[in-house]
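Visitor: below: sequence and its predicted model.
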Amino acid sequence: MFHTLYLETTRRCNFRCEYCSSGSNQPNKWENDKSADDIIRYILEPAKDVGTTFIDFSGGEFFLRKDALLLLETAHRMGFKIGISTNGSLLTEELVIQLKHLLDNNLLISLGINSFDEENKATRYREIELFLEKLDLLQKYNINVNISVTMGRFNCETFNNTIAKIRSMSLPFNRIPFTPRNSPHKELMFDKEILKNYLHPALMKSHHGFVSFVPFFLNPNDYEALTGEKAFQHPVPAHPSIGCWVGSFYAVNPAGDVAPCPLLSDNMSAGNVYTRPLKEILYESDLMKKIVHRPSLGGKCGKCKYNWTCGGCRVMAYYHTGDVFGEDPTCFIDEISPEELEKFEKQTRKHFRNYVRMDELSRSIIRQKAE
C-alpha cells in the first residue's frame, strides 16, 4: 500500500487557469513554500520508510522552485522512481539536458491536455502548439512521457478523439476527473450519463490508460489469475494498482496536509506531516483506515462484485454527495443488463491482461538498465 506519493511542493504557477484544482490562480490565499530541507526531512525520508517507491513532484508549477533540481537529485539518490507533473512551459532544451544528466532514465514527465480542440485553450490556458512542441523536445532526449487528461462536461464530446490521438502516439495516459477542489465550478463535473455515454466507452478502447479509471469491471478472480497476486490479500490491489487508487497512492499538499487523493487535498486531511509522523497518518488516522476498507463503503460500492478491484471513485462520491465513503453516483452498473456487464468484464479482462504484460516488460527493461 501507499507506493505512490503525489507531492505538491508549491502553489506558485506561471499560468492562471480559471479552473485550477490546486488554487494556483489564487496566489494570495496560500502560505509560502516549505524549504527543501523540510520537505526532505518530513516527507521524503518518512515516505521511504513506509515503502513508497514513486514520487510525482507537482505544483503549481514545480519548476518555479529554485531548488527543484536539488529535490529531484535527493529523491533519485534515495532510490525513488521519479515523476514530474508540469505545464511544460519552463522545459527548455537546457533544462531537459540537465534532467537527463541528473536522472538518466529515472524520470516520467506528465503533460496535461484536455482536448486537441478549442476546449483545451479554454481550460488549460495554453495553445495546443506548446504541448506538441514540449512533447517533441522530451521525445528528442528519450524522456518518458505520460499524458494527463482532465475529463468533465466541458470536453466530453471531444474526449474520444483526444484519447484516440494519444493512442496514435503510443503514449500512456491517465484520466483526471474534473473536480471543484479549489474552483467553484461544480457544473463542469461529469455525471453518470456523461460517463456512460462519452467517457467510459473511450477509456475502454485501450489498455494504455488502465493506470486508473472507474468503474473498473475486473473480476477479482481474473486479477489473481493474471497477476499471480492473491486477491483480497491487501485492502486494495497494488501490484498493479487499478480502479480507484486511494490506498495505493496518497497526496501531500504544500502545507504538509496528507489526503487520500490529490483531488481531495485542501478539503480533507488525515494529518499534517509537520506535526505528526507520516507513518502514523497513513496507518493510524481514522480517515485513511476507513477509506481503504472497501467493504464498509456505502451504497452500491460497498456491496458490488467489483468492490475490491474498483472501489468507486472516492472523489466523485465526495464532490457529488459530500460523503467520501458513500457510493460513487457516476457509476452506471445498476443501469446495464447482465449481458452488457458480461461484455464489459470480458473487455476489461482482455485489456488488463495487455496492461499487465506491458507493466512486466517495463519493469524488466528498468531492471536490465540498472544492472
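Guide: Arrived safely, thanks for sending.
Visitor: rest of the way, CA atoms for contacts and neighbours
Guide: Noted.
Visitor: which ones are touching F332?
Guide: Contact analysis of F332 by C-alpha atoms under 8 Å, 6 or more residues apart in numbering lists 192-193, 196.
Visitor: 7 Å instead, please
Guide: Counting by C-alpha atoms under 7 Å, 6 or more residues apart in numbering, F332 touches 192, 196.
Visitor: any idea how far L199 is from it?
Guide: 12 Å (C-alpha to C-alpha, to the nearest Å).
Visitor: endpoint to endpoint, stretch 283-297 covers what distance?
Guide: End-to-end for stretch 283-297, by C-alpha to C-alpha: 18 Å.
Visitor: here's the one I want to compare it with:
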Amino acid sequence: MKHNVNEIEELKTLSEKWGSQPYFRCVVKQNRAAEFWGEIGLNTEEYKKMYDFKYKHAIETIRKGKAGTLPAYEIYDMVPFMEQPKDDKELAAIEWGVGCLACRTMMGIGIDGTIYPTGYPTTLTLGNALVDNFEDVLNSQLYKDIRDRKKIKGKCASCHHLEYCGGGCRVTAEYITGDFFGSFPFCWHENDHEHDIDDIQKKQIELLEG
C-alpha cells in the first residue's frame, strides 16, 4: 500500500483500460500486515490522500448513476465527510456504503465457530456459532453497542462526522488502542470546528475539481 499510494490515479486508469472495476482498500493493521507495518502501512498523511481519492471517485460514480452502493471504491472503512448528500437517493447510497460496517452489513465466523463483529478476527467476539443461538447474538447488548456509533470513545466521540464515518476501522483501532471502541489513530480530521454550508460547498468543489 505504502509503495503505490502515489500511483492510485494511474492504477485506476489502467484498471479501467483493461475493462476491470477498480477496487482500492487500505491495509488493515493485523497479523502479517502488522508485522510489516513499517514497510506497507500508511501514515496519517497517506491515509488522507487515499481517502480523498476514494471519496472523490465514489461520489462521482453515484452522481453518474452508476452505483447504488459503493463497493467499487471501498470507502466504507473510513471517510470523514467533506460535504452533505444532495438528496434522499444520494443519502441512501452513501449511508449504505460509508463508515465501519461491523455488525451492520458484515460479521465473520472463524473455523472454530467464533463470531466476530467484522470480516477480520478481533479480540472482541460475540459468541460461538456452534453453541450460541444466532438470534440471541443479534439481540445482545454488545451487538447493539457495536452498531451504535455513539459508543465510540476518544477523539472520534465528539466529531461531527461520526455518524457517517463510524470512527474508522474497528479492527485497526482495536489492534493499536486495545479497545474495539477506541478512536481510529490515523484520522487526520480535527474536530475543533463546525462546517457551515459555504465550507461544505467549497470543499466539494476543491475535491471534485482537484
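Guide: It's in. Since this is a predicted model, take the numbers as computed values, not measurements.
Visitor: report the TM-score for the pair.
Guide: Superposed pair, TM-score by TM-score structural alignment, normalised by the length of the second structure: 0.70. Supporting alignment: 187 aligned residues with a C-alpha RMSD of 3.6 Å.
Visitor: find the nearest non-adjacent residue to the alignment partner in the second structure of P215 of the first structure, please.
Guide: Matched to the second structure by TM-score structural alignment, P215 of the first structure sits across from V79. Distances taken as C-alpha to C-alpha, 6 or more residues apart in numbering put C165 closest to V79 of the second structure, at 5.3 Å, once the chain neighbours are dropped.
Visitor: so what corresponds to the one you found in the first structure?
Guide: Looks like C165 of the second structure aligns to C310 there (TM-score structural alignment).
Visitor: what's near enough to touch its match?
Guide: By C-alpha under 7 Å, 6+ apart, the neighbours of C310 of the first structure are 214-216, 242-244.
Visitor: repeat for D198 of the second structure
Guide: Counting by C-alpha under 7 Å, 6+ apart, D198 of the second structure touches no other residue.
Visitor: and it, what helix or strand is that in?
Guide: Secondary-structure assignment from DSSP states H and E places D198 of the second structure in helix 197-209.
Visitor: that helix: how far from the chain's middle?
Guide: 21 Å (C-alpha atoms, centre = their mean, to the nearest Å).
Visitor: which residues touch the helix or strand in which A173 of the second structure is found?
Guide: Element membership for A173 of the second structure (DSSP H and E) is helix 170-177. Contacts to helix 170-177 of the second structure, defined as C-alpha under 7 Å, 6+ apart, come from residues 28-30, 100, 122, 179-185.
Visitor: and N31 of the second structure, what's its match in the first structure?
Guide: Using TM-score structural alignment, N31 of the second structure pairs with R181 in the first structure.
Visitor: what's the answer for V137 of the second structure, then?
Guide: Match for V137 of the second structure (TM-score structural alignment): I281.
Visitor: three-state assignment of that match?
Guide: Secondary structure for I281 of the first structure, judged by DSSP: H, G, I helix; E, B strand; the rest coil, is helix.
Visitor: that one and A270 touch, don't they?
Guide: Yes - counting by C-alpha atoms under 7 Å, I281 of the first structure touches A270, with 6.0 Å between them.
Visitor: related to what we said a few turns ago, can you pull the contacts of the match of V137 of the second structure?
Guide: 270-271.
Visitor: at 8 Å what do you get?
Guide: The neighbourhood of I281 of the first structure, defined by C-alpha under 8 Å, 6+ apart, consists of 258, 270-273, 288.
Visitor: now those residues as a markdown table including secondary structure, neighbour count and distance to N221 of the first structure?
Guide: Output for these, formatted as a markdown table (DSSP: H, G, I helix; E, B strand; the rest coil; neighbours: other C-alpha atoms under 10 Å; distance: C-alpha to C-alpha, whole Å):
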| residue | secondary structure | neighbour count | distance to N221 of the first structure |
| --- | --- | --- | --- |
| V258 | strand | 28 | 33 |
| A270 | coil | 22 | 32 |
| G271 | strand | 22 | 35 |
| N272 | strand | 18 | 38 |
| V273 | coil | 22 | 38 |
| M288 | helix | 21 | 26 |
